[in-house]
Each structure stands twice: as structure tokens, then as C-alpha cells.
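Curious how this folds, go ahead:
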Amino acid sequence: MVTSEEWLYWALLSAVFAALTAICAKVGIQGIDSDLATLIRTAIIIVVLSAFVIYTGKWANPLALSPKTWFFLWLSGLATGASWVCYFRALKIGEASKVAPVDKLSLVLVAIFAFTFLDERPSLREWSGIAMVAGGVLLLAFKR
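As a prediction, the model looks like this:
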């Protein structure tokens, strides 16, 4: 049975792995072009995730998916690729402790896009937290 809080555990693990991604990537891109590093990282992800999907028995015929699903997964893949290219370039020339927080400005943008396109309605308390994240990003990203 899935609990209503289970998403939080997965989200926290995501945050831990995202933090490790920034640190490992910063070390790993020394002496290599950031775009090539992104390609290598993506190839590793494809291999590992393919093995995971097959091992867990979750493989299904992708040709059976609806055109709408394909379209939005395609757009999501393009956005992910663009994000990774930009992230690795920023890590190549910037400090990880500044690049990663600015990257997390995506949290603010997700809230705005979800409000606009998905009809999600965060509470005043949630908007306050989102605004604090935005303020924190600005404090971390810009020196005086």
C-alpha cells in the first residue's frame, strides 16, 4: 500500500542524489568539455535505467503508448536535455554551491507553471515557502 507521505521519501532521495550529482559532476568535468560530459552521463543513465526497468519487470511496448503521451515525453526529454547541457556548462565555469541553488529556482518555476497550466492551487503558506526559496536563490547567487 502506498501512503500519502511516500512521495516525500522519494523526493528527499531525489534531493540527495541531485546534490551528489552536482558534486560528482563538478569533479568529473575537469579537463573535459561539458557537452561531452553530459553525453557520457546520459549514456550511463540509459544503461542503468534500462537494466532497472527490465530487472523489475516494468518493460512495456513503448509503441502502445498514446500519441499524447509520446508528445509530452518527447517535450520532457528535450527540456531535460537542455537543462542538463545548461547545468553542466554552468558547473564548468561556476561554483557548485552557487550553480545548484540557482538551478533549484526550477522549484519556483514549477509552481508558477503548475498554477498556470495544471490548475494547481498552492496555499498561501506554500506560496510563502516558494517565495522564500526564490529569495534564498537570489541571496546565494548574487554577490555584492
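
from here on, contacts and neighbour counts on C-alpha atoms
Noted.

Show me what the helix or strand containing residue 41 is in contact with.
Element membership of residue 41, judged by DSSP states H and E, is helix 34-55. Helix 34-55 is contacted by residues 28, 29, 59, 84, 85, 88, 89, 92 when judged by CA atoms under 8 Å, 6 or more residues apart in numbering.

Following up with a second sequence; could you model it the same way so I can compare the two?
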Amino acid sequence: MFWVTLALGSALFLGLYDIAKKKALTKNAVLPVLFFVSLTCIVSLLPAYFLGKIPSLSFREYGMLFIKAAIVTTSWNFTFHAVSRLPLSVTAPVRASAPIFTIAMAVTFMGERPSGMEWLGIAISVCGFLIMGFASRKETGHFFTNIWILSMFFGTFLGSVSGVYDKYLLHQLDLNPLATQFYYNIYMALLQGAGILLVKFFRRHSENGKRFEFRKVIFAVGIFLVIADRFYFLAVHEPDALISVVSIIRRSNVLISFAGGLIFFHEKHPPLKFVAMACISAGLICFALK
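Below you'll find the predicted structure:
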């Protein structure tokens, strides 16, 4: 079960990534941040490429990775815009709903079968999200009608689609994990760069009143993401790994993100938020104990 340890490592760095991402996006234009995060990821992986550790792929395999890049880029656009406008203590738990979508798709399309404990975890987690919605109304208005909450949920759903697609790429197509990580980041940078040029972000126009400010923390966002994804792709590539369980363990990063919102951004945490986090944590424990 080495893949469980790898998934836990991914969760740790994903939590640090969430904290750095919030710092990079606060009062900043979103698309340029997306682009420079992807660029940092590519530069971080270049030594492996020049050392010959990243194999070439077939034309079809490059095309499959372009599809993944399009899915992730769309997901990032929704989630990054939400993160730039909402408290981290709200967006991180919503992002943690990804395992629910992943389990549903893994059961339907990949033939995975959750245990009774996993179904219990889903029920407890859903209760946690409903409590979080009630607790966050003062900060976001009506939780499930707030456009940025909906944006976060849709981006999270697309992230789950990408997770199930990862299992297809790494198991059925048997793609190299490092090659997958490297080439899809290249495609993401190209897509995001095209988006920036399309809306003229490098001119003096602002994005909803927000101008782009380059911050050093953007490098940290990319580096933390590279490490988290490296652990993740290695975990999914393990022969006995279940994407439904890997996704659940990985999303325990919500605990680190929630603590980061409290420590670094001084976000308000009414008692109900802690109840919600306890429910989400209990749900994750149920998943882990399946």
C-alpha cells in the first residue's frame, strides 16, 4: 500500500500549494498567475527532461495529454477566480468535495466499488459541506447561489474528471508519470498564454479592476504543485491504486488549507465552521478506514 503514503505526501504539499495560491491571487489578476504557475512547473521539470528521464510519446499520446491540459486549464480558471474572491476557509472545503465526484465517476466508468465505510464517509462529508454553507452565509451571501461558490464547485467537478482521466492515462495507456506531468504542463502554459493574449492582459487593461502584480510567491505555488503532482501521479500509477481512495486522501489537504486561512489570512472561523471541518475530517477518516 505504498500508494497510500504517496497520496498523503501529495496532500501535504497540496495544502501548502493552496496557502501560497491564495497569497498569489489576493487582489491580483487571475490568468497571468495561472500562466506563471504553469511556467514555473515546466522550469522545475526541465532538469529531468535534459537528463533524459522524460521519454517521448506518440502523436496520439500527446493528443490525449492535450485533452487533459484543456480539462485542467478550464478547472483552474473556475477555481482560481473563486479563490481570488472567497476566504480560503470556504474554498478549501468546497474543493474537498472532489472525492464525491471522483467516487461517482470511478464507480460508473472505471468499475471501482466503494465499501460501506466509503458510503458512510460520503454521507458525513455532505453534512459537513451543508454546515459549511450555513456557517459561511455571512461571508458569501447565500452559499449555493453565490456565483463564485458555484464556480468553485464546477471547477472541482472538472478536477475530478481529470482525476479519473489520469487513471485511464496511467493504467490503460500506461503513460510514464513524469512524462504525463511534464507535457500536460507545457500544453497548459500554451493554452493559458493564448488566453492572456486573447484578452490583452499584458496591456493596461485590468481584470475587473485588478491589475496583474508579479509576486515571488507564484514560484512557490508552482513548486508546491510540482511536488504534490509528482506524489499523486506516482500513487495513481501503482498497480493496485484506487483513484477514488487516492483522491480522498489527497483532499485531506483541506485541513492544512483551513489552518492556513486562520494563521496567515486571519479569516473568521465561527464555531459552525469547526463543526463542518470535523464532519469533513470524519468523512475522510471513514474513507481511509474502508
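
ok, back up a step: narrow the contacts of helix 34-55 of structure 1 to just the buried residues.
Among these, those classed as buried by 16 or more other CA atoms under 10 Å are 29, 84, 85, 88, 89, 92.

Can you find the partner of the first one in structure 2?
Pairing criterion TM-score structural alignment: the partner of residue 29 of structure 1 within structure 2 is identified as residue 25.

Could you pull out the strands in the stretch 101-250 of structure 2 for me?
In the stretch 101-250 of structure 2, no strands are defined using DSSP state E, counting those that start in this stretch.

and residue 100 of structure 1, what is it in contact with?
Here residue 100 of structure 1 is in contact with 19, 22 (CA under 8 Å, 6+ apart).

related to what we said a few turns ago, export the buried ones among the contacts of helix 34-55 of structure 1 to CSV and tack on distance to residue 139 of structure 1 and secondary structure?
Output for these, formatted as CSV (distance: CA to CA, whole Å; DSSP: H, G, I helix; E, B strand; the rest coil):
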residue, distance to residue 139 of structure 1, secondary structure
29, 26, coil
84, 23, helix
85, 24, helix
88, 22, helix
89, 22, helix
92, 21, helix
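
which one of these is nearest residue 125 of structure 1?
Of all those, residue 84 has the smallest distance to residue 125 of structure 1: 31.0 Å, by CA to CA.

Report the separation between the nearest residue to that closest one once chain neighbours are set aside and residue 32 of structure 1.
Counting by CA to CA, 6 or more residues apart in numbering, residue 38 is the residue found nearest to residue 84 of structure 1 once chain neighbours are left out, at 6.7 Å. Applying CA to CA, to the nearest Å, the value for residue 38 of structure 1 to residue 32 of structure 1 is 10 Å.

which one of those two has more residues nearby?
Set residue 38 of structure 1 next to residue 32 and count neighbours by other CA atoms under 10 Å: residue 38 wins out with 20 against 10.

What lines up with residue 11 of structure 2 in structure 1?
Match for residue 11 of structure 2 (TM-score structural alignment): residue 15.

Going by secondary structure, its match is in what exactly?
Judged by DSSP H and E, residue 15 of structure 1 forms part of helix 6-28.

That helix vs structure 2, average offset?
Taken over the aligned residues, the distance from helix 6-28 of structure 1 to structure 2 averages 1.1 Å (mean CA distance after the TM-score superposition for structure 1).

one step back: the buried ones among the contacts of helix 34-55 of structure 1 into CSV, with extra columns for distance to residue 104 of structure 1?
Listed next are these as CSV, based on distance: CA to CA, whole Å:
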residue, distance to residue 104 of structure 1
29, 20
84, 13
85, 15
88, 14
89, 16
92, 17
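
nearest to residue 116 of structure 1, of these?
Distances from residue 116 of structure 1 to these, taken by CA to CA, are shortest for residue 84, at 24.4 Å.

Could I get the full set of helices for structure 2?
Taking DSSP state H as the criterion, structure 2 contains helices spanning 2-25, 30-50, 59-85, 88-95, 98-109, 116-135, 137-140, 147-167, 177-198, 217-237, 243-250, 254-264, 271-288.

before we move on, back to that, now flag whichever of the contacts of helix 34-55 of structure 1 is closest to residue 122 of structure 1.
For the contacts of helix 34-55 of structure 1, the nearest to residue 122 of structure 1 is residue 84 (27.6 Å; CA to CA).

mind checking what the closest one lines up with in structure 2?
The alignment partner of residue 84 of structure 1 in structure 2, by TM-score structural alignment, is residue 76.

Against residue 1 of structure 2, how distant is that match?
In terms of CA to CA, residue 76 of structure 2 sits 30 Å off from residue 1 of structure 2.

circling back to that earlier point, and the furthest pair within the contacts of helix 34-55 of structure 1?
Across the contacts of helix 34-55 of structure 1, the longest distance by CA to CA is 35.8 Å; it joins 59 and 92.

picking up where we left off before, so which elements touch the helix holding residue 15 of structure 1?
Packing partners of helix 6-28 of structure 1 (3 or more CA pairs under 8 Å, 6 or more residues apart in numbering; DSSP states H and E): helix 67-93, helix 96-103.
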